[in-house]
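J.: mind looking at a prediction? Sequence and model below.
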Amino acid sequence: MKFAVDQNKCIGCGACEGICPKVFEMPDDKAQVILDPVPETLRKCALDAEDGCPVGAITHSNKE
């Protein structure tokens, strides 16, 4: 599963990193995906971070 962060939508709140720090980080006040593709063991965590994004900046696809 692949995740992406729309840099134009991201407000840098850090919710994704707080929910799933093994997949998302905030190096420059904007979220970035640090695992691509996201391993199966972290998918639920990453999906929770996507759901927790207050501006809907995180999306995913099932492609590897």
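T.: Received it, and whenever you're ready, just let me know what you need. Numbering: from 1, shown residues only.

J.: hey, let's count contacts and neighbours off CA atoms from now on
T.: OK.

J.: quick check: buried residues in stretch 45-64?
T.: For stretch 45-64, burial by neighbour count (16 or more other Cα atoms under 10 Å) applies to 45, 46, 47, 49, 50, 52, 53, 57, 58, 59.

J.: let's bring in a second one:
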Amino acid sequence: MRVVVDEDRCAGHGMCLTLCPEVFQMTDDGWAVADPADVPAGLEDSVREAIDNCPERAISEKD
């Protein structure tokens, strides 16, 4: 599973970081990034929860 954050849509709410800090981080400017973009095994459910709960719908799963 790969995940990306659309920097144009992210408003820096941090919900993703709260739900899955192993994958999501906040930049110094206050925007979310997915690092690593390749989601480690066992964290897929947490990442999907972050996708579902992003207020701006800025996170998406990539093939």
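T.: Yep, it's here. Quick caveat, the model's predicted, so the values are computed rather than measured.

J.: fetch the TM-score of the aligned pair.
T.: TM-score of the superposed chains, computed with TM-score structural alignment, normalised by the length of the second structure, equals 0.91; 62 aligned residues with a Cα RMSD of 0.9 Å.

J.: can you list the buried residues of stretch 45-64 of the first structure in a markdown table and add secondary structure?
T.: What follows is those, written out as a markdown table (DSSP: H, G, I helix; E, B strand; the rest coil):
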| residue | secondary structure |
| --- | --- |
| 45 | helix |
| 46 | helix |
| 47 | helix |
| 49 | helix |
| 50 | helix |
| 52 | helix |
| 53 | coil |
| 57 | coil |
| 58 | strand |
| 59 | strand |
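
J.: possible to save these as CSV with distance to residue 2 of the first structure?
T.: As requested, those are exported to CSV (distance: Cα to Cα, whole Å):
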residue, distance to residue 2 of the first structure
45, 13
46, 10
47, 11
49, 13
50, 12
52, 17
53, 16
57, 14
58, 11
59, 8
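
J.: measure residue 42 of the second structure to residue 63 of the second structure for me?
T.: 17 Å (Cα to Cα, to the nearest Å).
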